[in-house]
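Visitor: I would like to see how this sequence folds:
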Amino acid sequence: MNRVPKSRVFSLMNLTQAACTCPAHMGGAITRHLPSCNSGKKKFASTIQNEYAFEMASSNIRYGEGVTREVGMDAGNMNAKNVIVFTDPNISKLHPMKAVTDSLRDNNINFSVYDKVRVEPSDSSFKDAIEFTRKNGADLFIAVGGGSTIDTAKAANLYYNYPNADFLDFVNAPIGRGMSIGKTLTPLIAIPTTAGTGSETTGTAIFDFKELKLKTGISNRALKPMLGIVDPLNIRSAPKQVQISSGLDVLFHSIESYTAIPYNMRGPAPSNPLERPAYQGANPISDVWSLKALKMTVNALPAIFKDPTDKVAQSQMILAATYAGIGFGNAGVHLCHGMSYPISGLNSSYIHPQYNADHPIVPHGISVAITAPSVFSFTGTMFPERHLEVARIFGAEVSNVRLADAGLVLSDQIRKFLMNLGIPNGISAFGYSHSDIPALVEGTLPQHRVIKLSPIQAGADDLSMIFENSLKIF
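Guide: Down below sits the predicted model:
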């Protein structure tokens, strides 16, 4: 749990500019015959095989109204003796948590509760949860909450099973060491209370790295929950703004994964399938889940904006979140998510309406959505047919649109959609100005795990332009 060395903090900011730009280290397509790489003192073989495969992985999912009451039976079926239930201070007082604890008691399951999860978790809040877990022990984890809670439980589970690990060991490179997870973790059951992150299906845990003032995460299939219990009753009490922000996360999980670089253009094949990343690029299976989630969200989210108690729309959104989680959990996301991390991480004063937080917060879905009009205007020249297909789902007539205009058409559709949901008018609403753009760019550049899946590789100048065009979006 060591602090980041100062030398690491400074070197990260210049990492991308100093990185080798040979095809072996680029996120796009590579050829089978590569020149030698002379970056550093290493040389690479003259022939590297392109990626040729993708791997579909997801948690088991159980869906239905009231299905939360089965979790105690699940714990009993697993012969669990020492359960830790993770939740946040708000959810701890609401129906979803009561349903879980009642079910555990009814089935005579011994459990303890960690209710200090931080909304939009940080490295320090992760470490607090890890310490609690190491002190109490667990043979089953249950996460009751949004993506923050599920991600916190994933991190606690990981480091509980690796008691001697340094915190940076598993954090995504280049911020951390990006080490592989070589063992099966303790079972985790995820019970989402928001229709957004899809974290119940994925092997990703995201957090604010306070010392670096950016977001990063841990990503590995081994983190996936054993089971996701998706119960529409658990999102009934969410405030309108929470539902909108969470729904926007679903929306851009879908769009980004569908427009990401294809899996067979991502780079070289791994030497061992264990090294194939969770985020692999767009592929034929993830496309199906992402497009279905997109269509559901485009219909349901405006209905929730009009009536946040619309039960049909809520049920559709929590199902769409799971669908999108399966899609992006295997394909990945790209620029909107990569750029969202410094938008959230550098925020020093903005607190979004209806978020009962004791710290500044730009909700994740809002921070993802805010750059989208500019992002898809930028990426639209690559795979324009896919951009036009997304625009068509939003309602655009695209039969006579030139492929060269695909990005602009999709950008306009997204802008209208966001405006009708009443989201803030650009990153300037969070207090950012032109002078903050260099810091926002620096916070985005190390997000290799996602930005290298962009259909067009974005350098510092490109990111500056996108942020500049996102100061105001309406």
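Visitor: rest of the way, CA atoms for contacts and neighbours
Guide: Noted.
Visitor: tell me the secondary structure for the spatially closest residue to residue 438 that is not a sequence neighbour?
Guide: Once flanking residues are discounted, residue 438 sits nearest to residue 464: 7.1 Å by Cα to Cα, 6 or more residues apart in numbering. Under the three-state scheme (DSSP: H, G, I helix; E, B strand; the rest coil), residue 464 adopts helix.
Visitor: List the buried residues for stretch 10-29?
Guide: Buried residues in stretch 10-29, counted by 16 or more other Cα atoms under 10 Å: 12, 13, 15, 16, 23, 24, 26, 27, 28, 29.
Visitor: what's the answer for stretch 433-444, then?
Guide: 437, 439, 440, 441, 442, 443, 444.
Visitor: Provide a list of residues in contact with the third one.
Guide: Read it as residue 440. For residue 440, the contact set (Cα atoms under 8 Å, 6 or more residues apart in numbering) comprises 339, 342, 343, 346, 467.
Visitor: With the last one instead?
Guide: Shown in contact with residue 444 (Cα under 8 Å, 6+ apart): 338, 339, 341, 342.
Visitor: With residue 107 instead?
Guide: Per Cα under 8 Å, 6+ apart, neighbours of residue 107: 72, 73, 76.
Visitor: Mind checking which of those residues are buried?
Guide: Judged by 16+ other Cα under 10 Å, buried ones among the contacts of residue 107: 72, 73.
Visitor: hey, where'd the strands end up in the chain?
Guide: For the chain, the strands defined by DSSP state E occupy 60-63, 83-86, 111-114, 140-145, 188-192, 204-209, 214-219, 227-230.
Visitor: So for residue 380, which of the ones you listed sits nearest?
Guide: Nearest of those to residue 380, taken as Cα to Cα: strand 214-219 at 26.1 Å.
Visitor: what helices or strands is the closest one leaning on?
Guide: Under the contact definition 3 or more Cα pairs under 8 Å, 6 or more residues apart in numbering; DSSP states H and E, strand 214-219 sits against strand 204-209, helix 335-345.
Visitor: Just name the most buried of those.
Guide: Most buried of the helices and strands packed on strand 214-219 by mean neighbour count (mean count of other Cα atoms under 10 Å) is helix 335-345; its value is a mean of 27.
Visitor: Identify the residues contacting that helix?
Guide: With contact meaning Cα under 8 Å, 6+ apart, helix 335-345 is reached by 208-210, 213-216, 252, 256, 361-364, 367-369, 371-372, 375, 427, 440-441, 443-444, 447, 450-451, 454.
Visitor: Let's compare: structure for the following, please.
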Amino acid sequence: MSFSPKVSRIAQLMRLTQGACMCPAHMGGVVSRHLPNCKSAKSVKSFASQMKPEYAFEMASSNIRYGEGVTREVGMDAKNLGAKKVLVFTDPNIAKLQPFKTVIQSLEANGVPYKVYDTVRAEPSDKSFKDAIDFTRKNGVDLFIAVGGGSTIDTAKAANLYNSYPEADFLDFVNAPIGKGLSISKTLTPLIAIPTTAGTGSETTGTAIFDFKDIKVKTGIANRALKPMLGIVDPLNIRTAPVNIQISAGLDVLFHSVESYTAIPYNQRGPAPANPLERPAYQGSNPISDVWSRKALAMTIESLPKIKKDPNDTAAQSQMILAATYAGIGFGNAGVHLCHGMSYPISGLNKGYLHPEYNVDHPLIPHGVSVAITAPAVFNFTSAMFPDRHLEIAKAFGADISNVKRADIGKVLSDKIKEFLMNLDIPNGISAFGYTSSDIDALVTGTLPQHRVTKLAPVKTEAEDLARLFENSMKLY
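Guide: Okay, here's the model as predicted:
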């Protein structure tokens, strides 16, 4: 198996994406958005007319068990599965805390053999994924248990995948165009995910995100086959998290909800796949995901300010971890778009910023913060498409929408998001991370290959649009 990064191939693909004009993700109802840039508009229309548009969406999620103290049952789950080679994944901080101790006590009480991998990296990289893969291959496994935030759960997903495909190159399953984005046809080893943050919803999804260090950008792997067998959602597991970690995680929930609800509809995403196995995990907004996303949005807007006011508000914490799961089911099938796509280079190109209360040995812009920081600019930009949905979101944030004109919807929503973020003490734009206007080209270049998410945006977004969005995100308040 080769792990050597194909940097030249990636760079070439990144250049190609900047000039691409025929994107299947928008060939449903908005093909005309691409025609001015095409060499032959007639050929594009002809090509599009020959392809059957997407007509279906597919819902997939992990089984979810929710309740205070439910972590204690994981040993029984492992025993019921007949597991003999359990690998418990966690990070160095969680390894010292009660959620991890509860898992170990439960395994031992039920006589289940286990080994621990406790060096998961916060905001994992391709290297940290590969370290976890190597550990898995050396030890063998018949059950994964991931105890931690999205970084831990995503790392376990990657270890599971490549352990099942020992001959695969690392880029085989990484999202195109950075990797090959190959389909996963095997049934993977069971994974039980036990989140300790109320944020990523990774316990419900088939997505694993990492920093690709050679090109200084985040990307990931997305396939339903990666989703955990079971998510154990226990409010007790987030009780001790510092307030800044709770807030950052909650912002991820918030924009999972908003982005999935405003994503391009599933039947406008592009052509139907030749085989249902090829239907992407992120399919566009759809009637079922909409229900979960709207509910998670309302719960987060109500609960996150309460946690800011009182980090030990257990009722609000319980609502937030449930909201994270709701949002995970929603965006795990609908997808996210520009805020997430733009967040990846914001994190990947970090010049040295370390967010308060994050006990790590490397610079870190928390994922939820990197997502939220562009939201005011993004939703002002996207409001021209599906304005009713954007207006509904503004109302959820507390805006008086009784006399809002269509042309003003974007600004109304943008202002409410800014107010919400300011009250949570979120840094004042990407300039707070050390970015200046001279960094915009690199940030745009890092966003362009994020097709998995950016092509779900309701508005076709070119390089100049992204540049303007980054510029408008330099300062928020």
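Visitor: care to give me the TM-score?
Guide: The TM-score (TM-score structural alignment, normalised by the length of structure 1) is 0.96; 471 aligned residues with a Cα RMSD of 1.9 Å.
Visitor: Can you flag which of the contacts of helix 335-345 of structure 1 belong to helices?
Guide: Among the contacts of helix 335-345 of structure 1, the members found in helices (DSSP state H) are 252, 256, 364, 367-369, 372, 375, 440-441, 443-444, 450-451.
Visitor: Take the residues you listed and write them to JSON lines, including distance to residue 263 of structure 1.
Guide: Below are those laid out as JSON lines (distance: Cα to Cα, whole Å):
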{"residue": "252", "distance to residue 263 of structure 1": "19"}
{"residue": "256", "distance to residue 263 of structure 1": "14"}
{"residue": "364", "distance to residue 263 of structure 1": "26"}
{"residue": "367", "distance to residue 263 of structure 1": "26"}
{"residue": "368", "distance to residue 263 of structure 1": "23"}
{"residue": "369", "distance to residue 263 of structure 1": "24"}
{"residue": "372", "distance to residue 263 of structure 1": "22"}
{"residue": "375", "distance to residue 263 of structure 1": "20"}
{"residue": "440", "distance to residue 263 of structure 1": "28"}
{"residue": "441", "distance to residue 263 of structure 1": "26"}
{"residue": "443", "distance to residue 263 of structure 1": "26"}
{"residue": "444", "distance to residue 263 of structure 1": "22"}
{"residue": "450", "distance to residue 263 of structure 1": "13"}
{"residue": "451", "distance to residue 263 of structure 1": "14"}
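Visitor: tell me which of the residues you listed is nearest to residue 408 of structure 1?
Guide: Nearest member of those to residue 408 of structure 1, counting by Cα to Cα, is residue 375, at 10.1 Å.
Visitor: counterpart of the closest one in structure 2?
Guide: The equivalent of residue 375 of structure 1 in structure 2 is residue 378 (alignment by TM-score structural alignment).
Visitor: For its match, give me its contacts.
Guide: 338, 339, 469.
Visitor: Return the member of the residues you listed nearest to residue 119 of structure 2.
Guide: residue 339 (28.9 Å).
Visitor: Quick one: map that closest one onto structure 1.
Guide: Using TM-score structural alignment, residue 339 of structure 2 pairs with residue 336 in structure 1.
Visitor: Would you mind measuring from the residue nearest to residue 458 of structure 2 when sequence neighbours are not counted to residue 400 of structure 2?
Guide: Using Cα to Cα, 6+ apart and skipping residues adjacent in sequence, the residue nearest residue 458 of structure 2 is residue 264, 4.7 Å away. According to Cα to Cα, to the nearest Å, residue 264 of structure 2 and residue 400 of structure 2 sit 26 Å apart.
Visitor: The aligned partner of residue 100 of structure 2 in structure 1 - how many residues pack around it?
Guide: The alignment partner of residue 100 of structure 2 in structure 1, by TM-score structural alignment, is residue 97. In terms of burial, residue 97 of structure 1 registers 24 neighbours under the definition other Cα atoms under 10 Å.
Visitor: just residue 252 of structure 2 next, same as before
Guide: Around residue 252 of structure 2 there are 26 residues (other Cα under 10 Å).
Visitor: Now do it against residue 54 of structure 2, distance only.
Guide: Residue 252 of structure 2 is 28 Å from residue 54 of structure 2, by Cα to Cα.
Visitor: Identify the residue of structure 2 aligned to the residue nearest to residue 438 of structure 1.
Guide: Matched by TM-score structural alignment, residue 464 of structure 1 corresponds to residue 467 in structure 2.
Visitor: about what we covered before: quick one, which of the helices and strands packed on strand 214-219 of structure 1 is nearest to residue 192 of structure 1?
Guide: The nearest among those, by Cα to Cα, is strand 204-209 at 14.2 Å.
Visitor: what stretch of structure 2 does that closest one fall on?
Guide: The aligned range for strand 204-209 of structure 1 is 207-212, by TM-score structural alignment.
Visitor: how big is the offset of that stretch relative to structure 1?
Guide: Taken over the aligned residues, the distance from stretch 207-212 of structure 2 to structure 1 averages 0.2 Å (mean Cα distance after the TM-score superposition for structure 1).
Visitor: Residues touching that stretch, excluding its own?
Guide: With contacts defined as Cα under 8 Å, 6+ apart, stretch 207-212 of structure 2 is touched by 123-126, 129, 151, 153-155, 157-158, 202, 217-224, 226-227, 332, 344, 348.
Visitor: same question, stretch 255-267 of structure 1
Guide: In contact with stretch 255-267 of structure 1 (Cα under 8 Å, 6+ apart) are residues 24-30, 50-54, 280-283, 286-287, 290-291, 294, 327-328, 331-336, 383, 386-387, 390, 453-455.
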